[in-house]
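Peer 1: Starting from these lines, generate the structure:
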Amino acid sequence: MTDDPALSGRLLVAKNRLLDPHFHRAVVLVLDHGDEGAFGVVLNRPVPVDVDVVLPAWQDHVSMPATLFQGGPVGLDGAIGVVTAPPGARLPTTVDRLVGPFSLVDLDSDPEALAGLVTGVRVFAGHSGWGAGQLEGELEEGSWYVLPAEPDDAVTADPSTLWRRVLRRQGGDLAIVSTFAEDASLN
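Peer 2: Got it, this is the predicted structure:
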């Protein structure tokens, strides 16, 4: 899926009119995008389940809050590990570098192998996925803002404010959008 990496490593920030409960006010990190579709994880949907319920070895290695995150509505029976690392960091073979500071880690591996090498770890149950042309259609409909990602976005300690913070840091009209009420009919 990496034939056209135009959106890989970018954020999809849901516009207020996107009412699908899976994506209402969601911030999605696009991990891979190409002719065959796109794949990413929702960064601001923590669930009240500690990581150790499904992956006990990883509990002490994930970024706070140390809970699972719902990465999207696809594949909820699987877990995805996303790590952030400085450019040029020598990472073990259990880590698949994707784009910029973002990588996937094999959750069957020993988390100790990442000690001192990564700046953050997040575990997602499920992911967000789009077939060929599907995301492009949603962009044409005006469902998403496409914005630059910062490494801390993927492992923020305060996911509840991520949607507002990402919009606010853009300045201008998007900073104003960040102040809109959650219920779009009130804006």
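
Peer 1: Every contact and neighbour count from this point should use C-alpha atoms.
Peer 2: Will do.

Peer 1: Burial check on residue 152, number of neighbours?
Peer 2: By the criterion of other Cα atoms under 10 Å, residue 152 has 12 neighbours.

Peer 1: Kindly provide the distance from it to residue 118.
Peer 2: Going from residue 152 to residue 118 by Cα to Cα, to the nearest Å gives 12 Å.

Peer 1: Second input sequence below; structure requested for side-by-side comparison:
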Amino acid sequence: MRGREIFFLRTHHHGVMAEAIYVGGLLVATPRLDDPNFRRSVVLILEHDRTGGTLGVVLNRPSDVSVLQVLPVWDDLVTGPAVLFQGGPVQTDSALALAAVPSGGEPLGWRRLHAATPAVSRLGTVDLDAPPEILAGEIAQMRIFAGYAGWNSGQLEEEIREGAWYVVEADPADTFYDDPGSLWRAVLRRQPGELAFVATCPDDPSQN
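Peer 2: I've put the predicted structure just below:
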């Protein structure tokens, strides 16, 4: 994973400036983003650089497919709900796993996310081809995502300028939030100032 790169964007959403895109940060869909792939989504940024673009996973889209159905050897290690999460519209036939370690160690089969924020300092990706036994007891939480979200160089910055995303700090609990359906509101509610009020926006904007 690549390290932090910051882009200062001269744009405001409800009085809050979107200042940086960085590994370990969150993209939170604004109410005006109606793309069905990302509507009311919360995306954890896994890679970002000026020339290679951005890669992340949607944290709040659990599917109806159980891990037991597709990757049964990992079922005992995943954090509930024990289903595949829809990580994004890119390469939906592939799987990406994130896991948190309880200490500063780096177990075999796990690769630390080189994030710019302490909130996800114990988070990393899992090699799903590795034997699950080598990670049993070494990881505290784990989720598996089908597909990912990707943006070409400059594409995400433009979407932010157009008002599609808020860029906010992650909390350690976000990746494995126990009620994914409420994560969008929960992340917005903890933000300072006017941005917290966006959490009250109805699902149907015409009701606002």
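
Peer 1: quick one: TM-score?
Peer 2: TM-score of the superposed chains, computed with TM-score structural alignment, normalised by the length of the first structure, equals 0.93; 186 aligned residues with a Cα RMSD of 1.5 Å.

Peer 1: Let me see the ranges of the strands in the second structure.
Peer 2: 12-13, 16-17, 26-29, 42-49, 53-58, 62-66, 83-86, 90-100, 110-112, 123-126, 141-151, 165-168 (DSSP state E).

Peer 1: For residue 4 of the second structure, which of those strands is the nearest?
Peer 2: Between residue 4 of the second structure and the strands of the second structure, the tightest spacing by Cα to Cα is seen for strand 42-49, at 7.1 Å.

Peer 1: The closest one to strand 141-151, inter-axis angle?
Peer 2: Orientation check (axes from the mean of the first three to the mean of the last three Cα atoms, to 10 degrees): strand 42-49 of the second structure against strand 141-151 gives 60 degrees.

Peer 1: counterpart of strand 42-49 of the second structure in the first structure, which residues?
Peer 2: Residues 27-34 of the first structure are where strand 42-49 of the second structure lands when matched by TM-score structural alignment.

Peer 1: so which of the strands of the second structure comes closest to residue 199 of the second structure?
Peer 2: Closest approach to residue 199 of the second structure among the strands of the second structure (Cα to Cα): strand 26-29, 10.9 Å.

Peer 1: mean deviation (superposed) between the closest one and the first structure, please.
Peer 2: Strand 26-29 of the second structure differs from its equivalent in the first structure by a mean of 0.3 Å after superposition (mean Cα distance after the TM-score superposition for the first structure).

Peer 1: Which residue range of the first structure does that strand align onto?
Peer 2: Counting by TM-score structural alignment, strand 26-29 of the second structure falls onto residues 11-14 of the first structure.

Peer 1: Give me the contacts around that stretch.
Peer 2: Contact with stretch 11-14 of the first structure is made by 23-30, 143-149, 163, as judged by Cα atoms under 8 Å, 6 or more residues apart in numbering.

Peer 1: Among the residues you listed, name the buried ones.
Peer 2: Buried members of the contacts of stretch 11-14 of the first structure, scored by 16 or more other Cα atoms under 10 Å, are 23-30, 143-144, 146-147, 149, 163.

Peer 1: nearest to residue 131 of the first structure, of these?
Peer 2: Among those, and counting by Cα to Cα, the member closest to residue 131 of the first structure is residue 30, at 13.4 Å.

Peer 1: How about the contacts made by the aligned residue in the second structure for residue 162 of the first structure?
Peer 2: Counting by TM-score structural alignment, residue 162 of the first structure lines up with residue 183 in the second structure. Neighbouring residues of residue 183 of the second structure by Cα under 8 Å, 6+ apart: 42, 60, 174, 177.

Peer 1: Narrow those to just the buried residues.
Peer 2: 42, 60, 174, 177.

Peer 1: can you put those residues in a markdown table and add distance to residue 83 of the second structure?
Peer 2: As requested, these are exported to a markdown table (distance: Cα to Cα, whole Å):
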| residue | distance to residue 83 of the second structure |
| --- | --- |
| 42 | 18 |
| 60 | 12 |
| 174 | 17 |
| 177 | 13 |
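
Peer 1: Out of those residues, the closest to residue 205 of the second structure would be?
Peer 2: The shortest approach to residue 205 of the second structure among these belongs to residue 42, at 18.4 Å (Cα to Cα).

Peer 1: Could you check how far that closest one is from residue 16 of the second structure?
Peer 2: 17 Å.

Peer 1: now do residue 183 of the second structure
Peer 2: Counting by Cα to Cα - residue 183 of the second structure and residue 16 of the second structure are separated by 20 Å.

Peer 1: Equivalent analysis for residue 96 of the second structure, please.
Peer 2: From residue 96 of the second structure to residue 16 of the second structure the distance is 32 Å (Cα to Cα).
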